[in-house]
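1. Fold the stuff below for me.
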Amino acid sequence: MATLPALDDSTFDEAIKSSGEPVLVDFGATWCGPCRQLAPIVEGIAKDYAGKVKVFAVDIDQAPKTAQRFGIRSVPTLILFKGGEKAGQIMGLTSRDKIVKQLGL
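-> Prediction:
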């Protein structure tokens, strides 16, 4: 998993709803190879766009209720939230450019 701030079932809602910035959540798992490949890309976006977007990680094994609530059936899955509401989703290993385009940055 990424070295991003981690959210779980008890912290997810507050982190998403309290943000004045768009929030990108990387849903993954420690056993997932593509998740490990995507992690440095997402971490780079978090660093490069600090102050414009907040980026968090959710380990689906540590947050099963949250994963179920958002219908996470495969990992990695990225979900973008704006104003506390789901605004976009990307499933699977993807490029930095596609993620940045989804963010609208």
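
2. rest of the way, CA atoms for contacts and neighbours
-> OK.

3. contacting residues around the most centrally placed residue in the chain?
-> The residue lying closest to the centre of the chain (Cα atoms, centre = their mean) is residue 25, at 1.6 Å. Each residue near residue 25 by Cα atoms under 8 Å, 6 or more residues apart in numbering is listed here: 55, 56, 57, 58, 78, 79, 80.

4. next up, for comparison:
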Amino acid sequence: MGHKALTSKSEFDAALATAGKFVLIFAYSGEIPPGAEQAATDHATTTDAYSVDIDAYPAAKEYFGVTEPPTVILYKDGKELKKVPGMTKDKSAEIMDMLK
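-> Reported below is the predicted structural model:
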């Protein structure tokens, strides 16, 4: 299973309220980052993955504190563990290691 698109503040809140699993947010502009779907699938047992297009839903930019898309944000039990602005394949390794 891949990521679920977030389209409203209530969906943002519900995603972050997930307990017992990692929550991975892909905040992007225009197109979902390459590899996001695969990352979501690879870690589906430990992680709920979501995506949000900050162009289509500009409130998400402020809500998640996105300064440089694509940004990947990792949460657990409602707490932010790691945020990686300007995500690249090289930068993704640290977050992917945290999901194991």
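
5. circling back: next, give me the two most distant ones among the contacts of residue 25 of the first structure.
-> 58 and 80 (13.0 Å; Cα to Cα).

6. of those two, who's got more company?
-> residue 58 (26 against 23; other Cα atoms under 10 Å).

7. Now do the SS call for that one.
-> Remark: residue 58 of the first structure carries the secondary structure label strand [criterion: DSSP: H, G, I helix; E, B strand; the rest coil].

8. Any figure for the gap between the equivalent of it over in the second structure and residue 100 of the second structure?
-> The equivalent of residue 58 of the first structure in the second structure is residue 52 (alignment by TM-score structural alignment). Distance, residue 52 of the second structure to residue 100 of the second structure, using Cα to Cα, to the nearest Å: 23 Å.

9. mind checking the longest helix of the second structure?
-> helix 89-98 (DSSP state H).

10. Quick one: distance of that helix to the chain centre.
-> 13 Å (Cα atoms, centre = their mean, to the nearest Å).
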